[in-house]
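Student: Dropping the sequence and predicted coords here.
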Amino acid sequence: MTPAELSASLLAIVQGVADRRAEAADGPEASDSARPRVEVTEADVALERPKNRDHGDWASNVAMKFAKRLGTNPRELAADIAADLAEVDGIATVDVAGPGFINITLDAAAAGALAKSIVEQGDAYGRGSYYEGVTIDLEFVSANPTGPIHIGGVRWAAMGDSLARIFQAVGGLVTREYYFNDHGGQIDRFARSLLASALGEPAPEDGYGGVYIAEIAARVLETYDGDIRDLPRDEAQELFRAEGVEFMFTDIKRSLHEFGVDFDVYFHENSLHESKAVERAIARLSELGHIYEADGATWLRTTEFGDDRDRVIIKSDGEAAYIAGDLAYYLDKRERGFERNIILLGADHHGYVGRLMAMTAAFGDEPGVNLEIIIGQLVNLVRGGEPVRMSKRNGTVVSMEDLVEAVGVDAGRYALVRYSADSMIDIDLDLLTKRSNDNPVFYVQYAHARTRAVGRNAEAAGVDRSVFDASLLTHPTEAALLGALSELPRVVQQAAELREPHRVARYVEEVAGTYHRWYDACRVTPLGDEEVTDVHRTRLWLNDAAGQVIRNGLGLLGVSAPERM
C-alpha cells in the first residue's frame, strides 16, 4: 500500500464518518440541502511518520482537526475513524493515542508493496499535483553583465534551478527568467573600464578591474577593423559598451550552462525603456488613482499599501527612477500570464522588499502571492580553515568558475542548496573534495553507486526481479528503508510549498544512511553455494527502489547520480 493509497482510504473514511455523524445529529428526515456537509480534503488527512516507529508506520491528527466541527471530542472521533480503518486490506492495526492521534501499522505485505511501486513508477515517483497548471515565473541570478558571477549569484543559480525543478515536479508551469541589467550607470562604468584597458590607461576610479576586463577588451578590439585610437572617445566607448556587454553576457550564459543552469527567458531591462513599457505602467497606476505630481516629479502613493514613504517614479529632471523599471517589469510579467512571480534576491536587497510589495498591491494584486521575494544570505568559502576571498581572474570576489574549478559542478551545487536560503553558510572546499562519508554529496552519490553495484552483482549471481513477495521484507532495516522511501512525495511537496530545496538534500542524505544500514544487514546475492530464493529477488526490488529514490532526489537538485564511484 502506497502512502497515496492509504491517504485516499483515510480521506474516504473520514468523510464517511463526518457524513454519518451529521445525519445522526440532524435526523434521517432532514433533507440533504438543509444539512450543511463537512467537507474533508486531501490536505486535511495528511499522514506523518511517527518519530518512534513503535507507534506505527503512519500517524494522523485528522480527528483533532474535525472534532469541534462535528460536535464531539477528538478521542471519540478518532475511535470511530480507527474502527473503519482497521477493516481496510493491508492495515494490520490502528491505535488511538493521546488526545486523538491515530497511529496506523501496515502489515508486512502492504508496507513492502511500496518497493515494487517505486520501481514501476521510475522517474515519476515523488511527483505530485500541488501546483498543477499554475504559471510560475522564477527569476534568479540576474547578475549585472559587468563581470563574472560571484559566489552569491552562484548560490542563487543552484537554489533557483533546484526550486524550478521542484515546482515542475508538483505540476507547476515554470519559466526560468534572467533579468539582464543592460540599462544604467553600471554599464557606463563597464564600458569606460574596457576602453581604458584597451588604451593602456588606468581603470576609472569608479570602474571595474581584474584580468577579465583586459580579456573582454582584447576581444572587442578583435571585432574592430581599424585603430580604436582613431575613433572619437564617445564612439569608442559606445563600441565597447555594445560589444563588451555582449561578450560578458555570453560568458555568463556559458558559465551557467556548464553549471547545469539554463534560462527560458533573458529579459533586457533596456527594452522596458525602449518599448514605452514604463509609460504604460504609469498610465495603468494613474487609472487606478495611485499616481500624483509633486515638486516637479511623478510619485507613486505606496504609503497606502504599507510602504514607509511614497516613491518617485519620474524624477524632476525627467529621468526614470529605478523603481519605474520594476513597475514596468512586473506589469509585463502579469500581462504574460504568470500567476506567481518569484524573485530570488541577495541580502543587500532586503530593504527593497517593502516597496515591491506595495507596488504589487497598487496594481490590485496580492503581495506574497502574485509577487514573492526570497532573500538569501551570504556564502563564505573556506580552505585550510581560512576564508577564500579573492579570485585570481576577477581580482575582487570568488566567481562561479572558481568554485567549479575547486570542487566540480555536483559538489558545488549540492553544497549551496543543502542549506536554507536565509542562513549564512561556510563552504569548506577541502571537505567537498574528499571521497569520504564526511562529504555529504559523496555520501549520497556513493549510496546510489552502491545500489547499482548491487544490481550488477545480483545479475552475475542469477538474481533477477522475476518474483516480488512483499511479505518477505520483514527485517527491521527493511521496514526503516521502506519508511524512508515513502517520504519522497511529501518532502517534494513541502519543499515546493515552503520554497526550501534544502529539504530534498537533507532527505536524500537520510535515505542514503538508511540504505547503507540495510546493505550491512541484508543480502541481495546469496553467499557461496547458497541457492537463489525469493527473498533475494524481492530484496533486489527494494535495492532498486532505493536507487530510484536517490536518483530522483538528486535530479531535483541538478546533481548527477553516478553508476560507479
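Tutor: Sure thing, it's come through. Residues are numbered from 1 along each chain as shown.

Student: use CA for all of it now, contacts and neighbours both
Tutor: OK.

Student: OK, contacts around N103?
Tutor: For N103, the contact set (CA atoms under 8 Å, 6 or more residues apart in numbering) comprises H55, G56, D57, W58, A59, S60, V94, D95, V96, A97.

Student: Write the PyMOL selection for whichever of the residues you listed are buried.
Tutor: Selecting only the buried entries of the contacts of N103 in PyMOL, with 16 or more other CA atoms under 10 Å as the criterion:
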select buried, resi 55+56+57+58+59+60+94+95+96
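
Student: I'd like the contacts of N103 as TSV, with distance to V409 and secondary structure appended.
Tutor: Below are the contacts of N103 laid out as TSV (distance: CA to CA, whole Å; DSSP: H, G, I helix; E, B strand; the rest coil):
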residue	distance to V409	secondary structure
H55	42	helix
G56	40	coil
D57	37	coil
W58	38	strand
A59	39	strand
S60	40	strand
V94	47	strand
D95	48	strand
V96	49	strand
A97	48	strand
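
Student: hold the first one in mind and look at this next one:
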Amino acid sequence: MNPADLAVLVRKVTVDVLASHDADVSLVPEAPTVERPRNPEHGDYATNIAMQLGKRVGMVPRNLATEIAEGLSNSEGVDVAEVAGPGFINIRLAADAQGKIVAEVLAAGQAWGNSDINADLDVNLEFVSANPTGPIHLGGTRWAAVGDALGRVLTATGAKVTREYYFNDHGRQIDRFSNSLVAAAKGLPTPEDGYGGEYIHDIAAEVLKGNPAALQGTDEQVQENFRAAGVEMMFAHIKESLHEFGTDFDVFFHENSLFASGEVESAVNSLKENGKLYEHDGAWWLKSTDYGDDKDRVVIKSDGDAAYIAGDIAYVKNKFDRGHNLAIYMLGADHHGYIARLRAAAAALGYNADGVEVLIGQMVNLLRDGKAVRMSKRAGTVVTLDDLVEAIGVDAARYALIRSSVDSSLDIDLQLWASQSSDNPVYYVQYGHARLCSIGRRAAEAGVSSEGADFGLLVEDREGELIRTIGEFPAIVKAAAELREPHRIARYAEQLAGVFHRFYDACQILPKSGEEATDLHRARLGLAEATRQTLANALGLVGVTAPERM
C-alpha cells in the first residue's frame, strides 16, 4: 500500500465516521495529508485529518481521531492505527501491505511513478529561447536542463507536451550581431554595442569561406549577407549544443514569421476591433491594467512601428490557436514584468488567462576554488553551456542545474561536481544505481531470482524504510508536475540513494558463498530490483543517465 492508496483509505474511513454522526462529509478533502512521521517509532505514516476537521464538524479532534483510528485498524493492509497528542493518527502498515509496493514497482517497470492526472493538458512549453547572437549562456543553460526535465515530468503525468524554442530573429539585436560579423570580417574593432568573443571571428571567417564575395556590394547588401548566413550558423551551433546536452525541441518557432505572415497585424487588428486597444498620443495601447498589469502597454508606437509586445501578443494567439490549453513560458530573472502582460494579452484576446504560466529563473554562478568563474575564451565575458559541460560533463551539469528551485540563484562548485565522491550528488545517486546493477549481476551468476518472492517477509526497519521511500515516488512525481518543480525529483533520488545505502549496510541481500538462497534473500533481491527501477525512473525524469557500472 503506497501513500496514495493509504490516503484513499483514510478518506473513506473518515467519510464513514462522519456519516455515522450525520456530519457534513463534503468537508473531507479529496486527498487527505498522509506523511511519514519524523520519528519512525511513531509508525510508518501519520495523518492530521481529525485535527483538520474536528471543530468544523462539531467534534473534539481527539475523539474524532479515535474513531478514525479504530476504522483504519480494522482495514485490510493496516496493522494498527493509534492516536497521538491532540488528534494525530499514527499508522503502521501490515507487512504484506508494504510488500505489495515492491511487487507493484516490479510490475510497472519503467512506468512506475507515471499517472494520467494531467491527461487533459495540451502544453506548449517554451524554454531557452536565447537570441541567436551568441552561444547559450548559463541562464539559458539552466532552462535547457530544467525545461527539459519539466517536459519529461509533465509527460509522465499524462500531459501532451510540445517543447518549443522561440527563435528571436527579428529586431535590433540581430542588426548588432550582423554589424559585429561585418566588422570582424573587415578586421575592424567590435562596434561599441556589438558582440565580442572568438565565436564572432569564427563565424565571420565561415561566412567568407562559403561566400568569398560577402563583403562586396552596398552596406545593406553586405550586412544582409552576414546576417542571413551568420544567424543560420549561430543557430546551428545552438541546436548542436542543446542536443549534446540532452535537450531537444519539437518546434523551433521563428519570431520573424509572425511579422512576415501578417499574424502580428491580424492580432493587433482583432484587439482594435474588440475595444481592447485604444489610441493615445498617436500610439495604440493595450488595456492591460484591466487584467492585473501595473500599467497599460504600448503596442503600436506613435511612429507606426510595432512595440516588442506586439509580437508577444501574436505569439500568445498563435499558441492557443494551435490547440494548446496551457502555455508555459520559462524566462530569465529580468522578465518579471512579462507575467502580467502575457496573461493580459491572453485575456484581451479572449483566452483564459490561467492558461498562461510564467516561470522565472534566477542567475547561475560558477565557482572554482571559492572564486567566481567569469570569463569564456569563446564568448568573451559570458560563460556558456559548452564551458560548463567541458568543465564537469553533461550529467553533472544537468543535475546541478535541476536539483535546486529556479526561484533561487545558484552557485555551482566546479570542483565538487567534477569529483567522484559521495559529496557529489549526481555521483552519489548514479553510484547507488550502479551498485544495484552489480547486485543484479551477482544474483544472476548465483542463480538467485526474486520471482515468486514473499515480500511480506520484509519486516526489518531498514527494509520498511526503503519500501516506504520507494512508495512515495508517484506522489513526488505528481507534486513535481503540479508545482512545476522538477528539482523535487532530483532531491528524492538523493534521499532514495541514501536510504538504499543504509539498507545495504544493514541487510544481507544475497547469500554468502556456499550458502543456499532463502526466501528472505529472494525478497530482499526483489526490493533491490524495485529500488534500482525507481532510481532509474527518477534519473530518467531529469534526463541523467543511470549507469550500470562505475
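Tutor: Thanks, I have it. Keep in mind it's a predicted model, so treat the numbers as computed, not measured.

Student: circling back to that earlier point, please point out which of the contacts of N103 of structure 1 structure 2 shares.
Tutor: Mapping the contacts of N103 of structure 1 onto structure 2 (both residues aligned by TM-score structural alignment, their matches' CA atoms under 8 Å) leaves H55, G56, D57, W58, A59, S60, V94, D95, V96, A97 still in contact.

Student: Among the contacts of N103 of structure 1, which one sits closest to E339 of structure 1?
Tutor: S60 (32.5 Å; CA to CA).

Student: What's that closest one aligned with over in structure 2?
Tutor: Taking TM-score structural alignment, S60 of structure 1 has T47 as its aligned residue in structure 2.

Student: same check, this time on E304 of structure 1
Tutor: So, by TM-score structural alignment, E304 of structure 1 is matched to D290.

Student: tell me the contacts of D544 of structure 1?
Tutor: Counted by CA under 8 Å, 6+ apart, D544 of structure 1 has contacts V119, T451, R452, G455.

Student: Where do the strands of the stretch 151-300 of structure 2 begin and end?
Tutor: 160-167, 251-254, 277-280, 283-286, 297-300 (DSSP state E, counting those that start in this stretch).

Student: hang on, the earlier thing: so the closest residue to the match of S60 of structure 1 other than its chain neighbours versus R488 of structure 2, what's the distance?
Tutor: Using CA to CA, 6 or more residues apart in numbering and skipping the chain neighbours, the partner closest in space to T47 of structure 2 is V34 (4.9 Å). Computed as CA to CA, to the nearest Å, the V34 of structure 2 to R488 of structure 2 distance reads 18 Å.

Student: cool, A517 of structure 2 as well?
Tutor: In terms of CA to CA, A517 of structure 2 sits 37 Å off from R488 of structure 2.

Student: now do D175 of structure 2
Tutor: Distance of D175 of structure 2 to R488 of structure 2, computed by CA to CA: 41 Å.

Student: So for those two, which sits in the more crowded spot?
Tutor: For D175 of structure 2 versus R488, neighbours defined as other CA atoms under 10 Å are more numerous around R488 (21 against 18).

Student: Quick one: map the more buried one onto structure 1.
Tutor: Mapped onto structure 1 by TM-score structural alignment, R488 of structure 2 lines up with R503.

Student: Also H237 of structure 2?
Tutor: Per TM-score structural alignment, H237 of structure 2 is aligned with D251.

Student: Is there a neighbour count for the closest residue to its match other than its chain neighbours? I'd like the number.
Tutor: In space, and not counting its chain neighbours, D251 of structure 1 is closest to P148: 7.8 Å by CA to CA, 6+ apart. Residues within reach of P148 of structure 1, counting by other CA under 10 Å, total 22.

Student: Kindly report the same for the one 10 residues further on.
Tutor: Burial of A158 of structure 1 is recorded as 28 neighbouring residues (other CA under 10 Å).

Student: likewise D310 of structure 1?
Tutor: Neighbours of D310 of structure 1 under the rule other CA under 10 Å: 17.

Student: distance of it from T303 of structure 1?
Tutor: 5 Å.

Student: for the residue opposite the residue nearest to D251 of structure 1 in structure 2 once aligned, helix, strand, or coil?
Tutor: Alignment note (TM-score structural alignment): P148 of structure 1 maps to P135 of structure 2. Here P135 of structure 2 is coil, with the state taken from DSSP: H, G, I helix; E, B strand; the rest coil.

Student: T381 is in contact with P135 of structure 2, correct?
Tutor: No - applying CA atoms under 8 Å as the test, P135 of structure 2 and T381 come out as separate, 11.6 Å apart.

Student: What's the separation between the aligned partner of N424 of structure 2 in structure 1 and G558 of structure 1?
Tutor: In structure 1, the residue matched to N424 of structure 2 (TM-score structural alignment) is N439. Separation of N439 of structure 1 from G558 of structure 1 (CA to CA): 18 Å.

Student: The two: which has the busier surroundings?
Tutor: When N439 of structure 1 and G558 are compared for neighbours, G558 comes out ahead with 21 against 17, by other CA under 10 Å.
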